[in-house]
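Undergrad: Predicted model follows, preceded by the sequence.
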Amino acid sequence: MFKKSLSLVLYAHQEYMHHVDDESHSQWHKSLFPLMTNMYIPLLQAFENMEQDNVDFNVSMVVTPVLCSMLKDPILQEHYIVWLDRLIEFGEAEIKRYESQPLLKKNAEMYLDKLLDTKEYYQNILECDILKKLVYFADKKNVELLGTTATPLFLPHFADFPESINAQIEAGLISHKHSFGIKPDGFWLPFMGYVPGLENYIKLYGYNYTIVDTHGLLFAKPVPKNGIFTPVRTKNNLAMFARNYDSYLEGCNDCDFFQSDNYRCEERDIGYEASKEDLSELLYADGARFETGFKYWSRKSSTEQVYNPEVASQQVQIDAETFLNKNAKKLEEAEKICNTNVSLIDTLYLQDLGRNWYESVEWIEQIFRQANKREDIQIEKVSSLINNPYTLQEVKPSISAATPSGYGQELLDNSNSWMLFYVRKATERMLDLAVRFDENTGLKARILDLAAKELMLAQSSDWAKLVHLESNADFADERFRMCIKNFTTVYESLGANQMSTAWLTEIEKQDMLFEWMNYRFFSPKR
C-alpha cells in the first residue's frame, strides 16, 4: 500500500500598517489586533495543547516579513496590551448589562475569560513575542516555515526587472533569518503568481521547492503523469507542488466548510449595535465604532438565535471529519491510478479565516487530532514529500496565479492599473540609484536604504488587491501614494544633492520595519 499524505500550508500575512500617534487613525485596532486575538495567539495555544496531549502534528507555515516586522514592533506590542485592557473593561460592563439575559451573559463571560487568558498568555508566556514560539515549534520539527518575498508583490508584473525580483527574494530571505534564525527550504510565491523563468531566481537563493496554482501544473508541458498528486521538477531541479483545487482561495468567503448555521455570525458585532452610551468607555474620541469581538448571534438568519459555543464545537468536529474524508477519498482514487505515493497540498489563508470564521483555529486543531487516529491519511510537512528531487518528472509549468481569474487579472484592472505605472517607474529609478551610488555610506546610504524600503512597500500587490475588492480601498490608496511620494522625495533629493535629516528621521519612525534594509539589494548581480 502506498502512502497517502495531506499537507496544510497556513499563510499568515497583514498589509503594512504604519505607526501613528493618534490611535483613532490606527488600522491596528481594526484589523491586526482582532487577528492576533482570534487567530495567531489561539493557533499557538492549539499547538501547545496538542503537544501536551502527545498529538503528532506537522504543518507548513508562511509568516510574511511584513507581518513579522509588525509583530516585533514594541510600540505595537504596547498598544495591543492597552487594547486588550480596554476590551476587558468593556467585557466586565457587558456581563452587568446582560444580568437578566442568561444566554447573552454566558457568551459575554466566555469572551471576557478569553480576553483575560489571551493577555496572560501574550504577556507572561510569549513575553509579547509570537515569533519566538513559532521558532520553538520549528526547532521541534512540528512547524516548517517557508520563505517568501519581502513584500507580497505579484512577481509576473516585474518579470522584466530581474534585479527587482532578486532584491525582493534576497530581502525576504534575510528577513526570515532575522525573524526565525533558520534558512527556509520552501519558497512561497505571492498570490502563487508564476511565469516561466521565476524558478531560476528562486533556486539561485537556495530554495528547494515552491507551490503553484493547480493549472500551473495541469497545463505544464509535458503534462505531469500524476497530475497534482506528486511533485515535479523544473529544468534546474526546483521541486514544484500544485495547490489542491478544492482548497481555500484567498479572498473567497463562500467555502462550504464554514457556512454552517451553528457557527458564530461575524457580521453582527455589539460595537455596531449597542448604543453610544453603552460603548462610551470604548469608542474613540471622534465617536468612530469598531469591532469588539463581542458577537452574540449564530449564523442562522431566520431567527434571532443566540450563539451556542458547545453546538459550534460539535459542528467543528463534523466539518473536520468531512474535510479529512473528502481528501482521503481523493487520495485513495489517485493512488489507484498513479500506483505510487500520492499527496495533496491544501492552502489556508489565516487572515481571511480569522475574519470570517471564529471557530477556524478549533477546526484546524481538530483536523490534526482526528488525522492522528486514522490510517487512510497522514498529515506531513511539504518538504517531507520530496525524497529525491532528481527522480521527479521534469516539466515546464504554465503561467498561473491563485486568484479567482487564475492569472492575476484582479491585480491589474481598471480600478488599480494606474498603480503599476507608478511603481514600475519607481523601480526603474531605484535600479538607477543602486548603480549610481554603489559605494556610498553614511547619510546618503541611509536615505538610499529608505528609498529601497519605500519601493518594496509600494511594490506590494496588497494595495491593488484591496482597491479591486473595494475593501479598505481608501487606506490602500493613501498608503500606496505615501510610499511613492516618499520614494520620489528621496530620488529628487539625491538628484539635487540636498537631503533633510529631519524628514528622513520622521519617515524612518513612521515606517519602523526592515531595519536590516540595504539598497544594494537592487544592484546588478555580478
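TA: Great, that's in hand.
Undergrad: alpha carbons only for contacts and neighbour counts from here, please
TA: OK.
Undergrad: So what would you say the end-to-end distance of stretch 368-377 is?
TA: This stretch, stretch 368-377, spans 11 Å end to end (C-alpha to C-alpha, to the nearest Å).
Undergrad: what comes up buried for that stretch?
TA: Neighbour counts over stretch 368-377 (16 or more other C-alpha atoms under 10 Å) mark 368-369, 371, 376-377 as buried.
Undergrad: for the stretch 301-450 of the chain, what spans make up the strands?
TA: 342-349, 378-379 (DSSP state E, counting those that start in this stretch).
Undergrad: And the chain, by the same measure?
TA: With strands called from DSSP state E, the chain shows them at 4-12, 59-63, 143-146, 186-187, 209-212, 232-233, 239-242, 342-349, 378-379.
Undergrad: Can you name every helix or strand that the second one contacts?
TA: What it means is strand 59-63. In terms of contacts (3 or more C-alpha pairs under 8 Å, 6 or more residues apart in numbering; DSSP states H and E), strand 59-63 is packed against strand 4-12, strand 143-146.
Undergrad: Just want the angle from it to strand 342-349.
TA: Interaxial angle, strand 59-63 versus strand 342-349 (axes from the mean of the first three to the mean of the last three C-alpha atoms, to 10 degrees): 40 degrees.
Undergrad: circling back to that earlier point, of the helices and strands packed on strand 59-63, which stretch is the most buried?
TA: Burial of the helices and strands packed on strand 59-63 is given as mean neighbour count (mean count of other C-alpha atoms under 10 Å); strand 143-146 ranks first at a mean of 25.
Undergrad: what's the closest non-adjacent residue to L43?
TA: V361 (5.9 Å; C-alpha to C-alpha, 6 or more residues apart in numbering).
Undergrad: one more structure, for comparison:
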Amino acid sequence: PDKHLYNPDWARDTAERHARDFVDRCRDQAVRASSRMPVPAVLVSPYDAELFGHWWFEGPQWIYYILRELAHGGPLAAGTPGEYLAAHPVQQRAMPAPSSWGRNGYSEHWVNPRTEWMWRPLHEAAARMTRAVQAYRAGGGPRSANAGSLEERALCQAGRELMLAQSSDWPFIITNGTTEEYARRRFNDHLHRFHELLSSLEHRNIDAPQLEALEYMDAIFPELDYRLFAPAEEAACA
C-alpha cells in the first residue's frame, strides 16, 4: 500500500480528537447509567500499558489528552477504584462474566488446539506450589516470611518460575505463530526450573549456587512472599 511519511503533528491532533470523542461518549454513558443507580456510575478503564508506544505510538498522548479533558470538570471525573469506594462504600456485588481483550472477547487466543497442551501442566504446577507451601509450614516452617533461609528462598523462586510460566505471552505467541519455538522453550524452561526447585526442597538437597543463579537470572518480583501461594484461608491468617 501507498504510505505517507509519518507526521507527528497530525498524529498528535488525531490523538487529541479521539480522546475528546472518547470522553464525550464515556460522559454520556455515565450520565445515563447514574440516572438508574442510587450512586454515581463508575466506568473502569484499564489498559495493557505495554502496548502504548509499542503497538500504538500515540497511546500515551491519547491518555494525556483524556486526563486533560477530564480536568475541565463536569459530570465525569478521573479517580481510582479505592477513591470511589471510600466515597461510596456500600456497593452491590456481582460476578463478572469471563472475558478478555482478545479475539471475540473471550479466551480463544490463549486456549485453543495449538495451546491446549500447556494448561494441564500449569494447573498441576499451581496445585503443587500450594501443597509445597502447606507442607513446609506444617513441617515447622515459620508462619512469617524469612527470606534468609534456603528453603524459603527456594519457595519464593519457585513462585517466580511459576508466574513466569503462567505468562499469557507464551500461548499468545504460539497462537500467532511468530516466535513459536522461543515461547515453547521459555514455557518449558520455567516449568522445569519450578519442578526442580520444589523437588530439591522436598528432598532437602537444595543447591545453593544453582538457586542463587536462578534468583539472578529470573529476578522478577524481588519482594515476592511464598505465603501468597497458600490456600486463601491460610494466606489471610499469615
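TA: Done, it's in. Values in this document were obtained by computation on a predicted structure and should not be read as measured data.
Undergrad: Among the helices and strands packed on strand 59-63 of the first structure, which comes closest to E78 of the first structure?
TA: With C-alpha to C-alpha as the criterion, E78 of the first structure lies closest to strand 4-12 of those, at 21.3 Å.
Undergrad: in the second structure, what residues pair with the closest one?
TA: Taking TM-score structural alignment as the measure, the second structure aligns no residues with strand 4-12 of the first structure.
Undergrad: what does that strand contact?
TA: Where contact means C-alpha atoms under 8 Å, 6 or more residues apart in numbering, the residues beyond strand 4-12 of the first structure that reach it are 59-64, 67, 327-328, 331-332, 335, 341-351, 376-382.
Undergrad: Go again with 6 Å.
TA: For strand 4-12 of the first structure, the surrounding residues in contact (C-alpha atoms under 6 Å, 6 or more residues apart in numbering) are 59-63, 342-350, 377-382.
Undergrad: one step back: relative to R481 of the first structure, which of the buried residues of stretch 368-377 of the first structure is nearest.
TA: When these are compared against R481 of the first structure (criterion: C-alpha to C-alpha), the nearest one is F368, at 43.5 Å.
Undergrad: residue in the second structure matching that closest one?
TA: The equivalent of F368 of the first structure in the second structure is L67 (alignment by TM-score structural alignment).
Undergrad: and the gap between its match and L76 of the second structure?
TA: Distance, L67 of the second structure to L76 of the second structure, using C-alpha to C-alpha: 11 Å.
Undergrad: Likewise for I173 of the second structure?
TA: Using C-alpha to C-alpha, we find I173 of the second structure at a distance of 38 Å from L76 of the second structure.
Undergrad: R114 of the second structure too?
TA: Separation of R114 of the second structure from L76 of the second structure (C-alpha to C-alpha): 43 Å.
Undergrad: same check, this time on W119 of the second structure
TA: Taking C-alpha to C-alpha, one finds W119 of the second structure at 41 Å from L76 of the second structure.
Undergrad: what do you get for N176 of the second structure?
TA: For N176 of the second structure, the distance to L76 of the second structure - C-alpha to C-alpha - is 38 Å.
Undergrad: just Y136 of the second structure next, same as before
TA: From Y136 of the second structure across to L76 of the second structure, the span is 50 Å (C-alpha to C-alpha).
Undergrad: Counting by contacts, list what the helix ranked longest in the second structure packs against.
TA: If you go by DSSP state H, the second structure has its longest helix at helix 8-34. Helix 8-34 of the second structure sits against helix 59-70, with contacts defined as 3 or more C-alpha pairs under 6 Å, 6 or more residues apart in numbering; DSSP states H and E.
Undergrad: any residues touching the helix it packs on, and which ones?
TA: The contact list for helix 59-70 of the second structure (C-alpha under 6 Å, 6+ apart) reads 15-16, 19, 52, 77.
Undergrad: Of these, just say which sits nearest to S200 of the second structure.
TA: Checking the contacts of helix 59-70 of the second structure against S200 of the second structure with C-alpha to C-alpha, the nearest one is F52 at 41.1 Å.
Undergrad: Could you check how far D352 of the first structure is from V311 of the first structure?
TA: According to C-alpha to C-alpha, D352 of the first structure and V311 of the first structure sit 23 Å apart.
Undergrad: same question, L392 of the first structure
TA: In this structure, L392 of the first structure and V311 of the first structure are 46 Å apart, going by C-alpha to C-alpha.
Undergrad: Just give me the neighbour total for Q314 of the first structure.
TA: The local packing count at Q314 of the first structure equals 11, with neighbours defined by other C-alpha atoms under 10 Å.
Undergrad: mind checking what it lines up with in the second structure?
TA: Applying TM-score structural alignment, one finds that Q314 of the first structure aligns to D13 in the second structure.
Undergrad: what's the neighbour count on the counterpart of A502 of the first structure in the second structure?
TA: Matched by TM-score structural alignment, A502 of the first structure corresponds to P209 in the second structure. Residues within reach of P209 of the second structure, counting by other C-alpha under 10 Å, total 9.
Undergrad: sorry, back to before: possible to save the strands of the stretch 301-450 of the first structure as a markdown table with mean neighbour count?
TA: As requested, these are arranged in a markdown table below (neighbours: other C-alpha atoms under 10 Å):
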| stretch | mean neighbour count |
| --- | --- |
| strand 342-349 | 23 |
| strand 378-379 | 21 |
